[in-house]
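K.L.:
Next input, structure requested:
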Amino acid sequence: MSDQGSHTNTELKHSPWLVLVVLCLGFFMILLDTTIVNVAIPAMSDDLNASLADVLWILNAYILVYAVLLITAGRLGDLYGPRRLFIVGLVVFTAASAACGFAQNPDQLIAFRVLQGVGGALLTPQTLTALTVIFPPDKRGAAFGIWGGVAGIATLAGPVLGGWLVDDFGWRWIFFVNLPVGILALVGAVIVMPDLKLNRRHRLDWVGTVLVTTALFLITFGLIEGQSHDWGEVWGPVTIVEIIVAGVVLLVVFFLHQWATRDGEPLVPYQIFRDRNFSVMNYVAAAIAFGMLGLFLPLTIFLQSVLGLTALQAGLAFAPMSLISMFIAPFAGRLADRTGGKLILFAGLSLFSLGMGILIASSHVDSTRWHLLPGLVVAGVGLGLTFAPLQTVAMRNVEPRMAGAASGIINTTRQLGGVVGSAAVGALLQAQLTDKLAAAARSQTAGLPAEQRQELLGRFGQSAGDLDIGNSAGGITFPPGTPPQVAELATRIFHTGFVDAMRVTLVLPIAVLASGALTVLLVRRRSAGSTPSESFAPEPGGPSVVPGGR
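P.N.:
Now for the predicted structure:
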């Protein structure tokens, strides 16, 4: 289907850098909510009586809905304009954040997190779409660098701001803080965002949306709930394995459906993947998200529930990595404009993997946050070299008329990597905890009286999916009159078992990050003398946006 004649002309009334500020403010709020929730996990677990399985759903309900709606939201941005979808997304996300703050139990919080995911999905693709269109090719890397720097700021601000709010005001304020940010971004969007209309002839693939949403829900549900159901029956004869297999089958059907409708309006336009760099970057983006979300959940629990740090202290422990990443990202973006970004991205992912490996090797029951500093510094350098080059390489050869679909796809693969990473690492952590806590209990209770020993063995021998991972040492409580040494022993068993489980579990996200680094080597380097502007030349009848505001 031809796109000619389907565009409307638009000129920028404000500097693209001012538009960038507004876009980054909304994007900042989305990322802030992801990192800020992690640091509040122990407090939420204690206050809402949420188990580890509940916590995984609080994290993944948002990411899952966010991920499966991103491509559709990118299409809606093409249809109705990025400005309109950005504003709608802001309103939904901000309102849902207020509702999360008033949640009274895990189920309510999970439901409101779903609404947050809808708002975040509507908003996010519009940022990359607008940046790709309003900035000229020679400035696009710098803009992506700032965009990536915002990710670093959110990574820093989330744990630190969240820790302060949790310690001084309570975990509910990690959601209430979104209100002023959302309102400010909303006012800015109404005033400065251009009304870009890229293609009014897009249609939505509702069959594809239903297929991919159902498939991903089944896979994620199986991973999160597997350990708590011993990977067996869930509803009658239906087992966890059957649920996961059904999800995989539906995912295959989804891709077959996309291929069958490739000449129409599929949810995933396959012609975008003819560009090798874009295809490679989709896997790399997924690997980065898999690694980051997979790493930070166990580490957050480790810092607070094992090392005994407050939420603020735990947030500050991640600050060196975030600060370094924030300052390096814009320079990495400008360097990517000149060199193409391949080697920068490879170095970034390699250093991030190395730094996380150093951090895990430094994690022990008696560690302090200073023992973790070397690994965090190395990881911060790597993270700063990652975001901007990834976007530059991925979007370099994408035509502006496909920017909405492309940004939706790469953001979707990133978030799918995150949701699968969080669910897979959560499942592995639960399995390892079930094994390691029982082993620690057996080895450390040998000298206790039989009754007390059986009490501890019973408590630590249950499925880890039902474990309280708050600040109360695995939720173990004892009746009045219990000797203090028994309670101390229970705490030591929980700490030892958790650290042993965490060290094994985190091998998985580091391995995925390392595979992402190796995949970068498949990127086709920009030929000497070529410029990205050739790939971004607007087609006849395309949008007449004045790049760079000139």
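K.L.:
rest of the way, CA atoms for contacts and neighbours
P.N.:
OK.
K.L.:
Can you tell me, leaving aside adjacent residues, what's nearest to Gly26?
P.N.:
Distance criterion Cα to Cα, 6 or more residues apart in numbering; nearest residue to Gly26, sequence neighbours excluded, is Ala185 at 5.7 Å.
K.L.:
does that neighbour really touch Phe27, like I thought?
P.N.:
No. Applying Cα atoms under 8 Å, one finds Ala185 not in contact with Phe27, separated by 9.5 Å.
K.L.:
can you pull out the strands in this protein?
P.N.:
Secondary structure of the chain, counting by DSSP state E: strands at 233-235, 238-239.
K.L.:
so can I have CSV of those showing distance to Arg140?
P.N.:
Shown next, in CSV, are the strands of the chain (distance: least, Cα to Cα, whole Å):
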stretch, distance to Arg140
strand 233-235, 50
strand 238-239, 49
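K.L.:
Centroid-nearest residue for the protein?
P.N.:
Nearest to the geometric centre of the chain sits Gly418, at 4.7 Å (Cα atoms, centre = their mean).
K.L.:
thinking that one is in contact with Phe290, fair?
P.N.:
Yes. Contact status for Gly418 versus Phe290: in contact at 4.4 Å, counting by Cα under 8 Å.
K.L.:
that older thread, could you check the distance from the residue nearest to Gly26 over to Phe93?
P.N.:
Relative to Phe93, Ala185 is positioned 12 Å away (Cα to Cα, to the nearest Å).
K.L.:
To compare against the first, here's the next sequence to fold:
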Amino acid sequence: MTTLDQPTRSGATQRPVAGTRRPLAAVLAAVGIPMFMVTLDNLVVTTALPVIREELGASLGHLQWFVNAYTLPFAALLLTAAALGDRMGRRRLFLVGIALFTLASAACALATEPWMLITARALQGVGGAAVMPLSLTLLATAVPDRLRDPAIGIWGGISGLGVAVGPVVGGAVVKGLDWSWIFWLNVPVGLVAIVLARLVLTESRAAATRLDPLGLLLSATGVLALVWGVIRGQEHGWTAGPTLAALIAGGVLLVLFVGWERRTPTPMLPMGLFRSRGFRNVNGVTLAFSVGVFGSVFLLAQFFQVAQGQSPLGAGLRTMPWTMAPMVVAPIAGLIVNRVGARTLIVTGQALLAAALGWIAIVASPDVAYASLVPPFLLAGVGMGLTFAPTSTLALASVSPEAQGVASGTLNTIRELGVAIGVAALASIFVANGGYGSSEAFTDGLVAAVGVGAAVVALGALLALRLPGRGR
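P.N.:
Take a look at the predicted model:
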């Protein structure tokens, strides 16, 4: 069995050295299981939304907040978690994140009112903010250079697995038990993940530097205000006073954050990272990808139930051609990324996703045959699989080893910001062109929103052409 050297406590890079060894499979499990749990909950909730809406008496606004209450603190705190992990200990904060996510999952399961579920989902987002970026950083620091790309590919496959089984698990649980069990399932998984992480992972830190409390405050509040403004804009109008105030405040705070990071001797996000063409552009591609794809998925996950009357389990099973493909394709992409080049894989992936979403927008109708949706679903799944691992690989390869923690946090912050913007913006287009009133109305809104999503992803494909080529 392939084994990995444990990282030492000394030095900024914390690379593996000869000594106590851990199996590669054990390291992947220790970082992958918590990350799987975090990704699983995104689409588990999406699939269960129609049932939760009925049982809790939730409105359309509540449904969006069941998703956005998670992504809001998630996006706002990813950079903070990465920076704190670099200085306080990545494994320590990783364990805290798993524990908080597990407790918040139990609170979600016990919710009896929409506001209770929204609050618990927000706590899940706080825990997930520590899990997602640190899982990738802990993996990168534990894996020798020769195994890093394949390991990141497998990590991407595990993330794809969470996406894949989410709709099916959610549908199966809702059909056979109660919707609350989609959250109860996280409790034993979280407990196992805590034990495994403690046994397998060794503590690692970046170079010993002082914390940047003002940077932490400006970044977290800036992202929080910006995402909240986007969400509120969809619900109450983009020209409403509170919406504009939040968007302007978020923009000003982030400008102040950039200015402060340029001046402080110990920045949490060194602005020099963005001088790298690869790092700068891969974050732009990730934003376009998240806005177009996850905004579309939010609506497509409900299409089979609302427009075609399928059960939650039936809807989950019908999404599997899309959601299972990344689990297979992402590890392959990780294995071949050095041979083919990250740019080629990302451009191809984004082009396939844009084509798939456009295809769905063309053929969607209340009575569309499922067989007509299978080819674009497969195409979209392959596109996502070609995107997951290469974007992470390129982001880490574009920075120095000691900056990989903040690079991972930045990439995941951009991704979650895109999720929030995508759900809010495409839901706004959906409401403007249709609604939940009938199958026809839902399909009209879906077609308009998914068409916009296809255009956004196509822009991401064009931006991906500016990524550095193989060997650069």
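K.L.:
Could I get the TM-score for this pair?
P.N.:
Comparison of the two superposed chains (TM-score structural alignment, normalised by the length of structure 2) gives a TM-score of 0.92, and 462 aligned residues with a Cα RMSD of 2.2 Å.
K.L.:
hang on, the earlier thing: list the contacts of the residue nearest to Gly26 of structure 1.
P.N.:
Shown in contact with Ala185 of structure 1 (Cα atoms under 8 Å, 6 or more residues apart in numbering): Val22, Leu23, Leu25, Gly26, Leu90.
K.L.:
Just give me the neighbour total for the counterpart of Val297 of structure 2 in structure 1.
P.N.:
Under the alignment (TM-score structural alignment), Val297 of structure 2 maps onto Phe296 of structure 1. Applying other Cα atoms under 10 Å, we find 17 residues neighbouring Phe296 of structure 1.
K.L.:
Please name the nearest non-neighbouring residue to Phe296 of structure 1.
P.N.:
Phe296 of structure 1 sits nearest to Asn38 (Cα to Cα, 6+ apart), 7.5 Å away.
K.L.:
swap in Lys197 of structure 1?
P.N.:
Gly81 (4.9 Å).
K.L.:
aligned partner of that neighbour in structure 2?
P.N.:
By TM-score structural alignment, Gly81 of structure 1 lines up with Gly89.
K.L.:
isn't that match right next to Ser204, touching?
P.N.:
Yes. Gly89 of structure 2 is within contact range of Ser204, at 5.7 Å (criterion: Cα under 8 Å).
K.L.:
Neighbour count for those two, which is higher?
P.N.:
Between Gly89 of structure 2 and Ser204, counted using other Cα under 10 Å, the more crowded position is Ser204 (28 against 18).
K.L.:
was I right about that one contacting Arg90?
P.N.:
Yes. Using Cα under 8 Å, Ser204 of structure 2 and Arg90 qualify as a contacting pair, with a distance of 5.8 Å.
K.L.:
which residues do those two both contact?
P.N.:
When contacts are counted by Cα under 8 Å, 6+ apart, the set common to Ser204 of structure 2 and Arg90 consists of Leu138.
K.L.:
who touches the aligned partner of Val507 of structure 1 in structure 2 in this structure?
P.N.:
Matched by TM-score structural alignment, Val507 of structure 1 corresponds to Gly451 in structure 2. Gly451 of structure 2 is in contact with Leu357, Gly358, Ala361, counting by Cα under 8 Å, 6+ apart.
K.L.:
ok, so of these, who is nearest Ser392 of structure 2?
P.N.:
Distance to Ser392 of structure 2, by Cα to Cα, is smallest for Leu357 among the contacts of Gly451 of structure 2, at 23.2 Å.
K.L.:
picking that back up, now for the residue nearest to Phe296 of structure 1: what does it line up with in structure 2?
P.N.:
Asn38 of structure 1 maps onto Thr46 in structure 2, by TM-score structural alignment.
K.L.:
Surely its match is in contact with Phe303?
P.N.:
No. The criterion here is Cα under 8 Å, and Thr46 of structure 2 misses it with Phe303 at 11.1 Å.
K.L.:
tell me the contacts of the residue nearest to Lys197 of structure 1?
P.N.:
When contacts are counted by Cα under 8 Å, 6+ apart, Gly81 of structure 1 touches Asp195, Leu196, Lys197, Leu198.
K.L.:
of those residues, which stay in contact in structure 2?
P.N.:
Among the contacts of Gly81 of structure 1, the contacts conserved in structure 2 (both residues aligned by TM-score structural alignment, their matches' Cα atoms under 8 Å) are Asp195, Leu196, Lys197.
K.L.:
From these, which land in helices?
P.N.:
Within the kept ones among the contacts of Gly81 of structure 1, no residue falls in helices by DSSP state H.
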